[in-house]
Each structure stands twice: as structure tokens, then as C-alpha cells.
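A.B. asks: what follows is a protein structure lacking sequence information:
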């Protein structure tokens, strides 16, 4: 875990940012208290230990590659997502519900208050005090030193990737990479962009109008939950600190995982 210092930042993207979406605004100032965040995404080995010790049962369907298309497939889960993984790869094919169960188990196991980060905490931590679109700068083609993204490696090794919008660089990984394989951001966090898209606590709202200004999670009546960060199959427009995605809390994808936050005493 890395202690993220208290501070404030402008959340969202300005109108001038390339590929921005309307749900990334209005830009608003958020002030946060200090919290701790996982240095890396939760690994397959860590998630396996949780399942084994808690007897937790996940679902047996996941959206994974079927040939050159992403489709929901029965029999696919975090144990078998359709490509080779080690215990050091990020856990994927895990739902928001699964991630919450892991955080609750970790709280019970350690006696420390673990949870998913709020969307504001996630963006603040991902930016690492940078106001640029990505924590390494605004140029998406510099991604490959910092993030596992859709790139020339995927183009040559992943079925259908020749039709993807690619970063013009080579990161060396066709699918997900072991956590910590790339340079960290200024806070010392790895893979905040790329590798796997990460669940956050928040319900999805299509605008930041009336969003909390204290960094807390924004709950609502919608069932969709916010995901952040982009993944190994993400094009440049998706790999930005302000980019937001939404899925149902029971859905699982081979390119979605999570990291945990912890409340500080």
C-alpha cells in the first residue's frame, strides 16, 4: 500500500483535451484527506488466496476473446480467462461484487478498513499531481514505458487487434502483464493506466454536476458502477486519467480488475 497525501485537484477533463467525453465534466475542485491505495492491482495469487480461505464462489461467465471478438462465455472466470497468467498477473474476470467481497474479507482478516477507492480518490492518485491527460504527459504514443496498452505487440499477437486503434509504440505484452512491469507514477503507483481497467466504489452519473467535493464516493439510484484506467486492449482515447467507463456490478471482463484502498487512522 502507498499512502496518498491529502491534497486537492481539478477532477475531470477540460474541453480542450483530445477525445474527452461529456461525462468528464464539468471540471471541479476536489479536496481529499490522506488515504492508502494498493501499489499494484490485486494479483491473481492474492485473489486465489481469498477464494481458497473464504470459500467464496464467483460466477462462471466472463466476457473474453472468442476468436477475434469479445463475447460472454460460460466456463470462463478468474482461473481461466483465455490466455496465460501467473500469480503475479492482475486478477481479472472479477465483478464489482467480487472486488467488494475481497475488500471486506481483507478487512476482517487484517482488522484494517479496506475498501474500493472512490472515483475521485482514484483520479487524484492516478494523476500523481499531474494536470496532463496521462501521468507521463499528453502524448499517448509515449505510453509503452508506463502502461500496458493496445500497441504494436497486440497487433501482431492478438486476434483482431489489427483493427484496433493502437498506441504507436511497443510495450512487449500482448495481453495483461505482471503487475509492476512498467514505470510508476509520481506517487509510486503502478499500472494506474493500462493493464486492467479498475472498479471504483461510485455509482455512475453522466455529469459531475453536484458531485461531492470532498473525495467521497458518489452513490446514486443507478446500478452501473464506474471503472477507470483503461487496459491492455485500450486505444489512446481510453487511456486517460479522466476517462470514465460504466458496467453493471455483476459483470466480468477479461480486461477488468481492481485495487484496494484503505482508510488511515
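C.D. replies: Sure thing, it's come through. All figures in this text were calculated on a predicted structure; none of them were measured in a lab.

A.B. asks: contacts, neighbours, all on C-alpha from now
C.D. replies: OK.

A.B. asks: so which bits of the helix or strand hosting residue 104 are buried?
C.D. replies: Using DSSP states H and E, residue 104 sits within helix 96-110. For helix 96-110, burial by neighbour count (16 or more other CA atoms under 10 Å) applies to 96, 98, 99, 100, 101, 102, 103, 104, 105, 106.

A.B. asks: three-state assignment of residue 189?
C.D. replies: The assignment at residue 189 comes out as coil when based on DSSP: H, G, I helix; E, B strand; the rest coil.

A.B. asks: and the most centrally placed residue in the chain, what does it touch?
C.D. replies: Geometric centre of the chain, nearest residue: residue 198, 2.2 Å, by CA atoms, centre = their mean. Counting by CA atoms under 8 Å, 6 or more residues apart in numbering, residue 198 makes contact with 227, 228, 229, 230, 256, 257, 258, 259.

A.B. asks: okay, one more to line up with it:
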């Protein structure tokens, strides 16, 4: 997706039943004359957007998009401001369920200290927008809403863009945040028609993200591998302090920081962890082993803030905030919590979509009604039949189904065996690269000491070291992906049976190291399946011992 520009680029989201829309510049107010400006100001006050009464100052791009990038979607704001969004894809499988297709994701993390709050669990997600080529997606703010952006919508005076205005807007309640989304949507509908995408017969709107939307985007969505998605944070090769403002003198140092100064997550979102925590849409619930608990509580702040220690920062971090402060008698407002908006759309976007939803549900329900084991049904039918020909026909069908099921089970067994074989091969590759890396690094460091005499030799060893390290990193990530996917696809009994078959084959081939690798892999998969706790460092130590 190319970077959108307000003045000319079409909205990249062509939605069901809609057409490409333009992202227009903020309304012009020049040439009205003094009386005209006063009349326009009075009109804007009456419709509830008092900040529009002033001639807006020019906002430099650094005030609303300090790290411009391809794929940015820019929307206008009152007072000449702008807000930038990023697209979050939510691929939903094979399309067999039509509009009821959604994406299963694993949220949370397994940690005895926080399991009752953040325990790993399955959830389901589907973007409320549909692209030109039929992909489900939603838009989410590239940055936390800044003080200037908030003031442009909510205050009577247009803010003068300044450095302080680039700080995240904090000290606002959950109700303030939802009110901001409401008023910004109203302004776009009234003063920038065509900016918000259309979905069928309806128009998209702004709101707070759901917990699933927020965590899915924070983890990196489809921009990361499944194992990286389930990790404690999104991939941060330069250390978390290069991506998030956290507690400490080398990072936030106890102060809120302007948006967009650090590196983004894999989806191009800035400050999604640290800096200001962010309100989400739904109320807080505890976790009751693999699902949310039934009691709904206060509001939720996600992502940690500038006072959170780097070692405690995680994509699953969620904190309950009481909605009201008894000491003040008002809604809770904290200097550590801000917001980030999403763009979504109503589910029932048109009569045609309602018909499609009804048909999709009926198809799924019909499929579920037939989930009784067909072999049991055929067995009962054969027993109850008094006609010999009918009984023989039913028994033949049952035999065919038994044969098909056996073939499928055998295919699953072969697949599990292949996964273990691939992992064992990957372990050997990791061990070889790990052993090679040390000597190569030593030769490179030695060559660096004599670089002035032979720079080509130093460059050659540096290139070899970098390529070896890169190959090792790729192999480790691939192994981690195989481990996580195998834990999802096969139960312990299936894996143990496949392991035993493969071990016997390795022993017959005189490959004792592969016997050990196969056993180690299955042990790590089994442990992960029980705990759902990533242990990259521990796994790696075991692999290279």
C-alpha cells in the first residue's frame, strides 16, 4: 500500500458496495472577510466544534507524522491538523464461512505471577473493513493521540503547534477518550466527507481498539512469524529501549516523551509499548484458564507506560483502572494513560450483507449438525436394518469410511514424523553454525587488529562473521516456529508414536546424534504444550550442549 497524501491520493480501502474516496485537505477559510469569518466562527460554535472558529495555523509534518513511511494513511483534523493510521491485515482463512470467517489468535502469556490476569488464551478477530481485493483489515493510529491533536478537536482555541503538543495526551478519562473519538468522527462526517471509508451502505467510524485488536497490532499481526507473535514482546533486535520509553535514566527517566522518536514495531506503530499506556474499548475481566472470567470490572489500560521497568514490559500487559476516583468524585484521569484510535465499521453494513451473514450462519450450523461420528451412525443403521441388501450396502460404506479415516491417520502420522525429522535436521544446522561462529569471530577480531596492513582480509572475515550470525539467527527462528506449530498441530500421544518410529529408523541408520535431537525436540514441544511458555534461551542452551 502506498503512502496516502491528503490533497490527491485516493483512499486505498475500496469497501463492499462503496467507491474510492478522497482524503481531502482541511476546509479552507481564506477570503471570507471579517464578517464572514465571524459568521463561520459562530456557526462552528453552534455545531459543537469551537476550535474551528479560528483560522488554523499550518502544522508542520513533524507535528503529526515525524516518521513518514510508505503505507501511511492520513486523515484531516480540525485546525489544519492531521492524524496518521496504519493498515492491520486480519487474514481469515479459506473463506469457507464467508462473512463469518474470522482469525484465531493466541493472546496473553503464560507466567505464574500474572496468569490470573494475562494467561495465554485463544481469541478471534476480523477487521471491520474490506479492501479492494477482499482482504479483511482495520486501521489503527500510527502514534498515540498527541496533546495538539486532542486540543484541535476538544477545545475552544486552535492549538499553536509546538514541541509540547507532540507529547501524548494524558490526564483524560476513558469517557474523555470515547468522547474524543465521537467528536472526531462527527467532524470528519461533517467537514471532510469521503475521508472515512465506506462499508456497504454505511460509513466507517473512529473508536477505541478492542483488547484483541490492540494486542494483535502491538504484537505485529501478520508482519511477524507465529512464534514471534507469541513472544513476550514484538521482535526488538536493538533492545526494548530502542522501541519503547520505559523507566530508567537511559530511557524515559520518569518523563513522558514526544511520539515517534524511537523505532516502530513491525507494523509501523510507534510507542505501542511504554510512554503512555492506552485505553481500550471493553471492560476489564480476569482470566479463568484459557478464557476470560464472567465478571466485568473497570476500564483497561494496555502497553505499560514510562514508569514501567523494561524487564516487565510485555505485549500482554493489562491493568485494571477504576473508572471513577472517590477522592475527587470524578472520572479517573491519570498522567500515564492516553489513547490510540482505530477505524472500523458496523457489522450489518447493508441488506445484502445481512442476507450473506444469515446464509453463512445457516451453512455453519448445518455443518455442525453433521458432526456426529458417521461410523457410529452407520453401525447403528446396519444393526437396525432387516433387509440383507441394505445391511451389506451400509457395511460397505462403513468400510470405505474406515479405510479413508485410516489413511488420514496415517497421513497425520507421517506429517508428525516429518516435523520431527525437520526439527532434528535444524538442530544439527544450529549446532554447526554455533560451533563455527566462535572461531570466525576470533579470526575477524584478529584481522581487525591488523586492518591497516590488510584491510581486505579484515573485510572478508567480517563478511563471513555477519553471514554466519545471520544464518544462525534464521535457523533459530525457524526452529522456534517448527516447535510452536508442532505443539499446536499434534497431541503428545501422536508425537511420542512418531518419535519412536523415527528413533528406530535413526538407530538402524547409525545416526545416534539424530536420535538425541529427535528426543530433545519432542521433549521441548511437550513441555511447551503444557506451559505455553516461550523459553528461547533455555531451548538454545539445550540445543548446543
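C.D. replies: Okay, I see it. Source: prediction; values computed, not measured.

A.B. asks: just give the TM-score of the two.
C.D. replies: Overlay of the two chains. TM-score (TM-score structural alignment, normalised by the length of the first structure): 0.71; 209 aligned residues with a CA RMSD of 2.8 Å.

A.B. asks: roughly how far apart are the aligned residue in the second structure for the residue nearest to the centre of the first structure and residue 259 of the second structure?
C.D. replies: Superposed on the second structure with TM-score structural alignment, residue 198 of the first structure falls opposite residue 278. As judged by CA to CA, to the nearest Å, residue 278 of the second structure and residue 259 of the second structure stand 13 Å apart.

A.B. asks: on that earlier part again, now the buried residues of helix 96-110 of the first structure as TSV including distance to residue 5 of the first structure?
C.D. replies: Shown next, in TSV, are the buried residues of helix 96-110 of the first structure (distance: CA to CA, whole Å):
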residue	distance to residue 5 of the first structure
96	26
98	28
99	24
100	24
101	26
102	25
103	21
104	24
105	26
106	23
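
A.B. asks: what does stretch 210-226 of the second structure rub up against?
C.D. replies: By CA under 8 Å, 6+ apart, the residues outside stretch 210-226 of the second structure that reach it are 88-90, 105, 107, 123-125, 229-230, 233-234, 265-267, 269, 272-273, 280-282, 315-316, 481, 484-485.

A.B. asks: ok, back up a step: pull the most distant pair out of the contacts of residue 198 of the first structure.
C.D. replies: Greatest spatial distance among the contacts of residue 198 of the first structure (CA to CA): 230 and 259, at 13.6 Å.

A.B. asks: sorry, back to before: the contacts of stretch 210-226 of the second structure in helices, which ones?
C.D. replies: Among these, DSSP state H puts 229, 481, 484, 485 in helices.

A.B. asks: now those as a markdown table including distance to residue 325 of the second structure and neighbour count?
C.D. replies: Putting these into a markdown table (distance: CA to CA, whole Å; neighbours: other CA atoms under 10 Å) gives the following:
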| residue | distance to residue 325 of the second structure | neighbour count |
| --- | --- | --- |
| 229 | 36 | 24 |
| 481 | 45 | 17 |
| 484 | 43 | 19 |
| 485 | 45 | 15 |
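
A.B. asks: switch these over to TSV; also include distance to residue 425 of the second structure.
C.D. replies: Listed next are these as TSV, based on distance: CA to CA, whole Å:
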residue	distance to residue 425 of the second structure
229	24
481	14
484	16
485	16
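
A.B. asks: quick check, nearest of the residues you listed to residue 148 of the second structure?
C.D. replies: Of all these, the one sitting nearest residue 148 of the second structure is residue 229; the distance, using CA to CA, is 32.9 Å.

A.B. asks: can you find the partner of residue 365 of the second structure in the first structure?
C.D. replies: Matched by TM-score structural alignment, residue 365 of the second structure corresponds to no residue in the first structure.

A.B. asks: please tell me how far residue 365 of the second structure sits from residue 523 of the second structure.
C.D. replies: Distance from residue 365 of the second structure to residue 523 of the second structure, counting by CA to CA: 39 Å.

A.B. asks: just want to know which of the two has more residues nearby.
C.D. replies: residue 523 (15 against 11; other CA atoms under 10 Å).

A.B. asks: what strand or helix carries the more buried one?
C.D. replies: Using DSSP H and E, residue 523 of the second structure sits in helix 512-531.

A.B. asks: read off where that helix ends up in the first structure.
C.D. replies: Alignment note (TM-score structural alignment): helix 512-531 of the second structure is unmatched in the first structure.

A.B. asks: contact partners of that helix?
C.D. replies: Identification of contacts with helix 512-531 of the second structure by CA under 8 Å, 6+ apart yields 110, 420-421, 423-425, 427-428, 483-484, 486-488, 492, 495-496, 499, 502-503, 506-507, 534, 539, 543.

A.B. asks: among the residues you listed, which lie within helices?
C.D. replies: Filtering the contacts of helix 512-531 of the second structure for helices - DSSP H - leaves 420-421, 423-425, 427-428, 483-484, 486-488, 492, 495-496, 499, 502-503, 506-507, 539, 543.

A.B. asks: residue 97 of the first structure: what's it in contact with?
C.D. replies: 249, 250.

A.B. asks: what's the match for it in the second structure?
C.D. replies: Residue 97 of the first structure maps onto residue 175 in the second structure, with residues paired by TM-score structural alignment.

A.B. asks: residues in contact with stretch 233-244 of the first structure?
C.D. replies: By CA under 8 Å, 6+ apart, stretch 233-244 of the first structure touches 11-13, 18-21, 23-24, 123, 126-127, 133-135, 140, 149-150, 154, 164-167, 175, 193-194, 226-231, 255.

A.B. asks: of those, grab the buried ones for ChimeraX.
C.D. replies: To isolate the buried ones among those in ChimeraX, judged by 16+ other CA under 10 Å, type:
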select :11,12,13,20,21,23,24,123,126,127,133,134,135,140,149,150,154,166,167,175,193,194,226,227,228,229,230,231,255
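
A.B. asks: out of the contacts of stretch 233-244 of the first structure, which sit inside strands?
C.D. replies: Cross-referencing the contacts of stretch 233-244 of the first structure against strands under DSSP state E gives 11, 226, 227, 228.

A.B. asks: from residue 234 of the second structure, how far out is residue 219 of the second structure?
C.D. replies: When residue 219 of the second structure is compared with residue 234 of the second structure (using CA to CA), they lie 5 Å apart.

A.B. asks: quickly list what's touching both of these two.
C.D. replies: Both residue 219 of the second structure and residue 234 are contacted by 265, 315, under the criterion CA under 8 Å, 6+ apart.
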